[in-house]
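Undergrad: Got a predicted structure plus its sequence, pasted below:
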Amino acid sequence: MDNVLILGGTQFFGKRLVEKLLKQGKSVTIATRGKTKDPFGDRVQRLIIDREDKESIINETEGKNWDVVYDQTCYSPQEARDAAEALKEKVKRYIFTSTMAVYDYGTNNVEENFNPYEYQITYKGRRDYPGYEGYKEAKRASEAHLFQETNFEVVAIRFPIVIGKDDYTNRLKLHVEKVMGNEPIGIPNEEARYSFILSHEAASFLYEMGLSNFTGPVNPGCDGDISMGELMRKIEGITELKAKITNELTPENASPYALPGSWSINTNKVKELGYSFSDLHQTLDELIHYYKG
C-alpha cells in the first residue's frame, strides 16, 4: 500500500488517518467537495468531487490509479455504486467506513448478525434516508453493493461510537457539560448499552486494514459496552455532581446518545485477527476528566 485515495479525510478520525499515512511515507490523495479546510498543505494531492454527482468522480479520477481507497463519506447505496463504477480498474482494495448501526438494536452483535452478501439493495440517494433508521438502511445497502456487485477486495469496518479529545461533535462532552451546569439531560432509557472506540485507534485500524489481506465485515472497538445509566454515574463520580436526568426529551435537553435501543458489538473477531483496543472504562474516565477541565 503505497498510493492511497481517501474519499473524505478532512474531519475527525479521517484527518488522523491522513496523518498516519503521511507519517508512514504513503502518497495520499484526498477527494472532497473542497469546502472544508485541511491542515495537510502540499503533502497531499486533492480532487474536488461531489458524492451526489457521479461524473465529478469519473472526471477527477480519470487516468489515475491507487492501491487502496478509503471511503469515509458514503451515505447511500447510490453513492457506493457511483464510486465503485468510477473507480473500477483504478483501485484494488476498498476500505468502507461502515457502522454498528447496520445491526438491529441489541447488544453483543457479531459480524454474522448482518449479512451484506444477501441483503436486497434498493438504490436511493442520501436525501432519501432520514434519521437513524435511514442511516441504518443506507449503510446496509452500501455494504451490500460493495460486497455483491464489485470485484474489489472489500472491508466494511463497522465502527461503534467514535470518541476522543478531537471529537468535533462534542457528544460525550455535552453530557459532562450538562451535569456540570446543573442542566437536565434527556435520556429515555438508562439501560440502553453502547460500544465505543477512540478516534486515534479508529484511524490506526483503518490504516492496518489497508495493509492487511483481510476482507469482509469487522467490528473494531473497546471490548464490552456500557449503559447510559452507568455512563452518567461515571460522570457524577468524576464531577462530584448529581445529574438531572429526565425521560421527557426536548431538542434542548436530548442526549445525542438517546437512541431507540441498545447498539453494541462483539469484538472477538478483531481480537482473533490480532488487534486490541484501549480499555473502555479507562478511556471514558480519561475523557470525562478532560472535559471536566
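TA: Good, I have the coordinates.

Undergrad: contacts and neighbour counts: CA atoms only from here.
TA: Will do.

Undergrad: residue ranges of the helices in the stretch 101-250 of the chain, please?
TA: If DSSP state H, counting those that start in this stretch is used as the criterion, the helices of the stretch 101-250 of the chain fall at 131-149, 171-180, 199-211, 228-239.

Undergrad: Mind putting these into TSV with mean neighbour count?
TA: Supplementary listing: the helices of the stretch 101-250 of the chain in TSV, determined by neighbours: other CA atoms under 10 Å:
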stretch	mean neighbour count
helix 131-149	21
helix 171-180	20
helix 199-211	20
helix 228-239	18
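
Undergrad: how about JSON lines for these, with distance to A254 added?
TA: Shown next, in JSON lines, are the helices of the stretch 101-250 of the chain (distance: least, CA to CA, whole Å):
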{"stretch": "helix 131-149", "distance to A254": "15"}
{"stretch": "helix 171-180", "distance to A254": "10"}
{"stretch": "helix 199-211", "distance to A254": "24"}
{"stretch": "helix 228-239", "distance to A254": "13"}
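
Undergrad: nearest to K15, of these?
TA: Put simply, out of the helices of the stretch 101-250 of the chain the one that sits nearest K15 is helix 199-211, at 8.3 Å, with distance taken as CA to CA.

Undergrad: Would you mind measuring the gap between the ends of stretch 110-122?
TA: Using CA to CA, to the nearest Å, the gap from the first to the last residue of stretch 110-122 comes to 24 Å.

Undergrad: what does that stretch contact?
TA: Contact partners of stretch 110-122, identified using CA atoms under 8 Å, 6 or more residues apart in numbering, comprise 77, 102-103, 140-141, 143-145, 147-148, 217-219, 265-267.

Undergrad: Below is structure B, check it against A:
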Amino acid sequence: MRNVCVIGGSRYFGRHLVELLRVAGTHVTVVNRGSAPAPQGVHRLVADRGDERQLRAVLGSRTFDVVVDQVCYTPEQAAVARRVFAGRTGRYVMTSTVEVYDPATNPAPDGADCPLPVTEDVYDPVGRPAPGVPAGTDEATAYAEGKRQAESVLLTDPVFPAAVVRTAHVLGGGRADFTGRLAHYTDRISAGEPVLAHRRARPTTFIHHREIAEFLHWTAGASFTGPVNACAHGTLTVTELGDLVAERVGRPPHYIPVEDGATASPFSYDRAYPMDNGRATRLGFAFSRVTDWMPQAIDEALAARTTAVRDGGTR
C-alpha cells in the first residue's frame, strides 16, 4: 500500500487517518474542496467530489493502490466514484455508518425486531435499488438512506474490490469533535441543566476518534470486502453516559423522561441497534472497551468548554 487517495480527510478522524498513512511512509493524496490546508508532506487536489468532470480533470492519469472515501453520502456520489476510479484503484474503502441499521428509517418488512447486537448481514446492500433520496426527506432519514444506497452502488457488481466501514458514534478529541453531541452532556450537566432522555432508553455503540482512524488505516491495508462494523466493545445508554459525565463533573445529573417517539438528547434512542464487531475482530482488529476511554473523552469535552468560556465565546 504505497499510494493512497483519501477523499475528504480534512477534519476530525479523517485528519488522523491521513497522518497515520503519512507516518507509515505512504504517499497520500487528499481530494477535497480546499477548505483546510493539507498536512505537510501530503498532496492535495481541490475538487467537488460530486462533479465528475472536475474530479477526472484533477486526477489526470493518477492511479492508487487504495482509495478511502470519507465523504460519500449519496448514491449519486458513489456512482461518480465508481465511474471515475474504475481502473484507477486496486481497492476502495467507504466510510459508512451505524445508522444504516436504524429501524426508524429502515423498518423490517415484517415488522420484526432484528437480533441484537446487529451483525452486518442484517442489512445487505447488494442488489438493493438506489434511486436517490427524495427531496424533502427529513435529515436523519436522508443521511441513513443516502448511506444505504451509496453502499449498494459500490457493492453491487463492483468494478473494484470494495469494503464499507459501518462506523459507530465517534467521540473524543474535545474541540476537534465538531458534532457537539458529547458537549451537549458536559455543558448541560456542568450547568445543572436537565437532559431529555427516553423513559426506556436503549443502548448504543461508540468508537474513539483515533481508534476509527486506526481501523480505517487497517482496513485500507487489508483484503476483505463488503460491510464491516467498527465499534468499541460494550454499549452505553443515554443515562449511563450522563452518569459518567456526572462523575467527572462532580454533580448529579437531572434527567427529564420523554416517551418513545419524542425528541430527546443525542444518543437517547427509543429503539435499539447496537453493533456487533465480531467480523472485524475475527479478521484481526483489536478494539478497545468504551469504558476505557470515555472518561478521558469527557474530560477533553470539559476542557474545551472551559477554554471556550475563558475565551469569552461559545462553542
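TA: Right, received. Where do you want to start? Because the structure is a prediction, the values reported are computed rather than measured.

Undergrad: Which member of the contacts of stretch 110-122 of the first structure is positioned nearest H200 of the first structure?
TA: If you rank those by distance to H200 of the first structure using CA to CA, N219 comes first, at 15.8 Å.

Undergrad: And the closest one, what's its match in the second structure?
TA: Taking TM-score structural alignment, N219 of the first structure has N229 as its aligned residue in the second structure.

Undergrad: what about the nearest residue to its match once chain neighbours are set aside, neighbour count?
TA: Here the nearest residue to N229 of the second structure in space, its sequence neighbours aside, is R166; by CA to CA, 6 or more residues apart in numbering that works out to 4.8 Å. R166 of the second structure is flanked by 23 other residues according to other CA atoms under 10 Å.

Undergrad: quick one: the aligned partner of R166 of the second structure in the first structure from D2 of the first structure, how far?
TA: Using TM-score structural alignment to pair residues, one finds that R166 of the second structure aligns to R158 in the first structure. R158 of the first structure sits at a distance of 24 Å from D2 of the first structure (criterion: CA to CA).

Undergrad: Hmm, R193 of the first structure is touching I265, no?
TA: No. Between R193 of the first structure and I265 no contact is recorded; they are 10.0 Å apart, counting by CA atoms under 8 Å.

Undergrad: which one of these two has more residues nearby?
TA: Remark: of R193 of the first structure and I265, I265 carries more neighbours, 30 against 25, as counted by other CA under 10 Å.

Undergrad: excluding its backbone neighbours, what's nearest the corresponding residue of the second structure for the more buried one?
TA: Across the two structures, I265 of the first structure finds its equivalent in M275 of the second structure, going by TM-score structural alignment. In space, M275 of the second structure comes closest to V118 once its chain neighbours are excluded; the distance is 4.6 Å by CA to CA, 6+ apart.

Undergrad: What is the burial count for whatever residue of the first structure lines up with that neighbour?
TA: When the first structure is aligned by TM-score structural alignment, the residue opposite V118 of the second structure is N109. Other residues near N109 of the first structure number 18, with proximity taken as other CA under 10 Å.

Undergrad: what about the strands in the stretch 51-200 of the second structure?
TA: Taking DSSP state E, counting those that start in this stretch, the strands of the stretch 51-200 of the second structure run over residues 66-69, 92-97, 162-167, 169-171, 195-198.

Undergrad: Comparing the last one with the first structure, how large is the average distance?
TA: Think strand 195-198 of the second structure. Its matched residues in the first structure lie on average 2.6 Å from strand 195-198 of the second structure after superposition (mean CA distance after the TM-score superposition for the first structure).

Undergrad: What lies in contact with that strand?
TA: For strand 195-198 of the second structure, the surrounding residues in contact (CA under 8 Å, 6+ apart) are 185, 188-189, 238-239, 253-260, 262, 264-265, 268-270.

Undergrad: With the shortest one instead?
TA: For strand 169-171 of the second structure, the external contacting residues (CA under 8 Å, 6+ apart) are V98, D177, L182, T205, F206, I207, H208, H209, I212, A297.

Undergrad: Go again with 6 Å.
TA: Judged by CA atoms under 6 Å, 6 or more residues apart in numbering, the contacts made with strand 169-171 of the second structure from elsewhere in the structure are F206, I207, H208, H209.

Undergrad: The equivalent of the first one over in the first structure - how many residues pack around it?
TA: Translated: F206 of the second structure. Per TM-score structural alignment, the equivalent position to F206 of the second structure in the first structure is F196. Other residues within reach of F196 of the first structure, judged by other CA under 10 Å, total 24.

Undergrad: Which residue comes closest to F196 of the first structure once chain neighbours are left out?
TA: Of all residues not flanking F196 of the first structure in the chain, I161 sits nearest, at 4.6 Å (CA to CA, 6+ apart).

Undergrad: How much space separates the one you found from L259 of the first structure?
TA: On the measure of CA to CA, I161 of the first structure and L259 of the first structure end up 12 Å apart.

Undergrad: Between these two, which has more neighbouring residues?
TA: Applying other CA under 10 Å to I161 of the first structure and L259 shows that I161 carries more neighbours, namely 20 against 17.

Undergrad: How much space separates that one from S204 of the first structure?
TA: 16 Å.

Undergrad: Now do E52 of the second structure against A150 of the second structure, distance only.
TA: If you measure E52 of the second structure against A150 of the second structure using CA to CA, the figure is 16 Å.
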